[in-house]
Structures are given as C-alpha cells and as structure tokens.
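Q: Have a look at this fold, sequence not included:
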C-alpha cells in the first residue's frame, strides 16, 4: 500500500482543524483504493477516507487508525441511451469543480449551477450536493461502490442510494452511522448536450439566483461565471487569503419541517415547499367497486426553512465569535462556521453548539450539521 508520512488533518480539511493520524495512505488509482480498503477492512482497524476534506470536522485528538487520502482522477465520456445526452464516468478523487469546468467547456448542461462547490466527485452523491435548484440526484445514473461487508465492487444505480435532501444511505449523520458502509470508486452522470450557444434556463430557483427573466436565454459559461461570482461574494469559493472561506460551506442544513410547524415561525422566515411523494395508483377489485372511487386528500407538503435566517434572527450575526475563540461565523454568510486562523476543532464545535442552543430557544428548532463529525461532539 502507498503509505506516506502522516500529515495533520488541519492541512487536508477546509475547516483547517484536526490532529495528525496514526497512519496515512495516499491512493492514486482505483485499484490502489480498492486494494487498500480491502486490506484495512480485513485487519479490522479504524479507517477514514478523505477526498477534498470540505465536508469534514475532525477532532483535536489524533485519529487512532488509518486515513486514506483519495487522489484518483479521470473523466471518461460515454454514449447515453437517448439522443442529445452524454454520460461521464468520473473517478472518485477528481475535483468536483474541475468536473463542472470540463462539462461547461464541452457544452454539457446539468451541473453548471453547482460551480464552485469544493470537494471531490466521489463525495458528491454521499450528501447529494446541490445549489440553486440543481442537485446531483438529477443527473446521477450510477456509482461503482466498494462495499465493506463483502469487499466487492458493484455498479449501483442512483435509485438505490436513498438520495434525499443533503443525504444518502452512504452518509454518516450526526448521532448515527451510515445505513450502508461503502466507498464510491467512480460516479456516472448523464448530462444534456446543449452546446455553447444560449438556451432557456429552467427552474425558478436557478433563474431567481441568477436574476433571469423566465424568457431569458444564456450560455453555460455565463451560468458558471455568474454562480462563481455569487458564491465568492458569500465566501463560498476557497481562497487561502480569505478566512471566510476556511469553512465547510454551510455548516447547518436548511431545516425541513412540517407545514404546521412552519406556520409557528415568523412569516418573514424564508421557506420553500418540499413536494410530497405522489399518491400511488389504487387497484380496486371489480367485486368491490361501486362506481365511486374516493379520492384521498393530498398530503400537505413539508416546508424547507432558511437556517441562515433563523441564526441571524436568534441574535447571532455575521462575524460573531465566542469570547477568546478563533472560530467565528463568516462575515459574509451566517451559515458558514469559519476558522479565523488557529481555531481548534473544539472551538468550532463550541460555536456550533451555541448556535444550536440559541435557535432552539428562540424558535423551538434544532439545526442539524451538514459536515461529517469525526472525534467531535455537538
């Protein structure tokens, strides 16, 4: 196995916190990735896979196990079953934003609105990344998955990954473990081949974020550059010189609550309906059909509410920091917990706990963290 001298995880994560692990392995091919993990699982020792480190908060105590750093890269263009579409098979360690740039340069539509999201392509399905109305679930076809329980690599369709709002069966949530312990080896997406000319942007959330009228037509390049500018204005594009970008992006998820609970929140709190699952067809045996088929009432859709609004209206403004702490909210975006330089994981966790407590006290809602926490408690 390609073992290397362990580096501090503060050097490998965008929150820049975390101690040096006991052991570290650097893998650069899919075969090395599979072989390394099979060996670790066979030995039964603790393991942690890191790609871009952009959705991870690691504790101040050294990780007592092996950290596998995934650096596999490569994009393979494949035919798609339908005309006007193209499939891309991408290695897990390939930079997500480099993939978006490739797609835009090739005139392939479907992920341009997710420009600037840090991290690797293999991590994207784990939390079903998304931005401005686009989510990877909309373009994901399948993944190559290395399963810990069997050690086998299999092709798993997107429909079996339990993709939901910033979640999947592969994600370890705060307070729980992943429903399926496995590591993504490659990802296959299917994109629309729209070329380099102007086209109509569908989706009101994306049009709203870009300031477009419904009939406006733009190029993929314009979408990418505009999204990057918007993200940069919020400190959401990595920049070594800007502490506001020393973060895991949005630390807390926008909360999905019942419509009834949403009505208890102030009317000014931004919210978006979450479409309910469609009511399935009912088959009524002929001997029980009397000419009337009662129509079941459609369920009231859940509502997604703005975590940033809740934080700011709980009295925690941009740039807030606890006394003596090197962790603080971004000065540009109330959802980003940032390392102002030299912050420990415990300082970041203490700020997160304080925010949770204030929002719960003010609005009766416990915000849930997006990043995976390793050796850290909230």
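A: Perfect, I can see it now. Just so it is clear, the model here is predicted, and its values are computed rather than measured.
Q: Please count neighbours and contacts with C-alpha atoms only from this point.
A: Noted.
Q: The closest residue to residue 29 other than its chain neighbours in helix, strand or coil?
A: Computed as CA to CA, 6 or more residues apart in numbering, the closest residue to residue 29 that is not its neighbour in sequence is residue 72, at 5.1 Å. At residue 72 the chain is in coil, as set by DSSP: H, G, I helix; E, B strand; the rest coil.
Q: for residue 49, same thing?
A: Residue 49 ends up strand, using three-state DSSP.
Q: which residues touch it?
A: 67, 68, 69, 70 (CA atoms under 8 Å, 6 or more residues apart in numbering).
Q: For the first one, give me its contacts.
A: The contact partners of residue 67, by CA under 8 Å, 6+ apart, come to 21, 23, 24, 25, 47, 48, 49, 50.
Q: Pull the contacting residues for the fifth one.
A: The reference is to residue 47. So residue 47 contacts 40, 65, 66, 67, 68 (CA under 8 Å, 6+ apart).
Q: In helices only, show me those.
A: residue 40 (DSSP state H).
Q: Just the buried subset of the contacts of residue 47, written out for ChimeraX, thanks.
A: Command for ChimeraX that selects the buried part of the contacts of residue 47, burial taken from 16 or more other CA atoms under 10 Å:
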select :40,66,67,68
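Q: Got another one to weigh against that:
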C-alpha cells in the first residue's frame, strides 16, 4: 500500500479534469483495498475508490480525503469461469477470453477501465453487457462492515445500471466472477453495425478473434479506444445513455429499437447531433468528439464545471426540441 500527497485527479481520469487529492492510497490486493477503505471510514475521512478513471467527471476542487486507487491484478480460471481482481484492466481480460476461446465478452473489447467497475455500470456495447456473464461480485459492504458475495439477482442489473450504482459508495468491488462459453465462435451477434461489418446475419456467430478485431476497429474509428496520442479519446466514452421511452413517444426520424413492454430505446447520438451538437462542436476547452457526437472531449485547461455546463446545454436543448431527457453515463463525483 502506497500513500502520496502530490497527486491530482486530472492525472488519474481519462477526461483529465479534477483537482488535488489530499491522500492518494494505491492498493495492490483486495485485502489492502479493504484495509484502506476501513481506515478512511474509521478516521471519518471522505473516501473515493478509483479504478481506471474512465467513467468519472472528477471535481475541480479536488478531493479532501482519501482516493483509493485500485491496482489489484489477477485472473483465476476454473473451467469456463473466471474470477478477476477488481483492478485488472478490462480490455486485457477480454483479450484473455478471446485467446483462451471463451465467448461472451468479445464485443466488449476496447472499453477502457478496470474490471471492478464493470458490474457497477453494467458495462455494455455492440449487443453485449457484463450482466449476461457475471455470476458473482465479491464486495466490501461499508454499511454492514463486512465482505459479501452478491449474486446477479442481488446486483439488480438494468440497462447501464445496477444496485451498486443506485447505492453509491456502499459497495466496494473486490473481484468479479464471470461464466463464459467455451468455443472458438462468438455468442450470436445481435448488433446491426457489428454484424454488417463482420459480414454475417443478425443472430449468427463469427470467430472470436474476428469479433474482437472488428470491434476494436469500430471503436477506434469513433475515438473510443483510449490512446494518449489521440485527442478524441480524452473522454469518458459515450457521455449519455440511449433513452428508453414509451413507443408512442418515439421521435420522428430518430433510430429506435424495441426495449420490451411497449418501450423503445432511442439513439442518444442522433438526439445530440440533431439538437445542434454534431461532431466537432466546441465550446471553450470542451466539446463533442470530432468522430462521434456522443463522446464529449476535453482540451488542456478544461474544467469539470465547463464540461458539465456543456453537457447540461445538450440536455436542455434535446429536451426542448424532442421532449426527451438525456441521462449522463459517467458519474460526476462530488466531495
């Protein structure tokens, strides 16, 4: 466990905003993670757990207590089940599943961040989400002051949501267990853009390595693979979730997909673009990516306040024009 007092949140987040940290505590094991959380709680210091920093808008004023940086590593395999430490890089895990012919996460290639963050957000892309393969999440419950293992039903997974997200700060993820599908072929491809690029029909399969390669190509084309040399990747990925509305509230011209029970999912990217915030729209040091209107990016000198004000303008304009409220996907952290 290492403690520093010279760190800034802007250096630990992909949006590169955020002020100074009082105490940065870097942990390398789940035991160290629990100990760091307990120490902060017992001392009454504000505590923020941070993994890859890819889904966070960090506060300009910084953090007045402990930021616990999770760097635990390791994959334990038992047949087709993988138990993965919270700090393990997510894309490294996806690469491992493809190399070892385990299907179920291949379409989630290229997503930045740590494995421990994935059940909180129920991370998903290109027709897959982690809730489809997670069988257990081991956590430290700060309310009960004990370790617990949450089954999928306990996690309350929903579209880009979970109980862990709805009870912010309570659960600290220590490790995640996934049950995957042995074989060299992917799970059925359900996302139209991915199927089209692979040259397969919706519902068909493809070699795992092909799916990973194509997903990485698609994400890079949208600036959504983290690369310090790519200014379009200085983002939190998709900044807004696709709104789910009653079918009779679908917006004319906006792509939509069935979401069950008389609901449809609207394209947030279309709403952002048609609200007047197309690719490359800039406002000071923030704006939309030059390659994807759904990603908001920052430049040197940007602040969290500037970014959130720009996002609020998008939300207000889309609501006024289309009667639909866009919801932010990344978490705006407050001390």
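A: Cool, the structure landed. Just so it is clear, the structure is predicted and the values come from calculations on it, not from any experiment.
Q: TM value for the aligned chains?
A: The pair, once superposed, lands on a TM-score of 0.95 when counted by TM-score structural alignment, normalised by the length of the second structure; 334 aligned residues with a CA RMSD of 1.7 Å.
Q: Can you list which of the contacts of residue 49 of the first structure carry over to the second structure?
A: By both residues aligned by TM-score structural alignment, their matches' CA atoms under 8 Å, the contacts of residue 49 of the first structure still in contact after alignment to the second structure are 67, 68, 69, 70.
Q: and of the contacts of residue 47 of the first structure, the nearest to residue 200 of the first structure?
A: residue 68 (42.5 Å; CA to CA).
Q: hang on, isn't the closest one packed against residue 50?
A: Yes: counting by CA atoms under 8 Å, residue 50 is a contact partner of residue 68 of the first structure at 6.1 Å.
Q: Identify the contacts common to the two.
A: By CA under 8 Å, 6+ apart, no residue touches both residue 68 of the first structure and residue 50.
Q: What range does the longest strand that the first structure contains cover in the second structure?
A: If you go by DSSP state E, the first structure has its longest strand at strand 182-193. Matched against the second structure by TM-score structural alignment, strand 182-193 of the first structure falls on residues 171-182.
Q: Can you find the partner of residue 240 of the first structure in the second structure?
A: Per TM-score structural alignment, residue 240 of the first structure is aligned with residue 228.
Q: And residue 128 of the first structure, by the same measure?
A: Match for residue 128 of the first structure (TM-score structural alignment): residue 122.
Q: Enumerate every residue touching its match.
A: 129, 130, 131, 157, 158, 159, 160, 161, 162.
Q: residues near the last one, how many?
A: The burial metric for residue 162 of the second structure, expressed as a neighbour count using other CA atoms under 10 Å, is 19.
Q: what does it align to in the first structure?
A: Match for residue 162 of the second structure (TM-score structural alignment): residue 168.
Q: Would you state the helices of the first structure in chain order?
A: Under DSSP H, the first structure gives helices at 30-43, 96-105, 204-210, 220-233, 259-262, 307-312, 345-363.
Q: what's the average distance of the fourth one to the second structure?
A: Plainly put, helix 220-233 of the first structure ends up 0.4 Å away from its match in the second structure on average once the two are laid over each other (mean CA distance after the TM-score superposition for the first structure).
Q: follow-up on the earlier one: filter the contacts of residue 67 of the first structure down to the buried ones.
A: Buried, going by 16+ other CA under 10 Å: 21, 23, 24, 25, 47, 49, 50, out of those.
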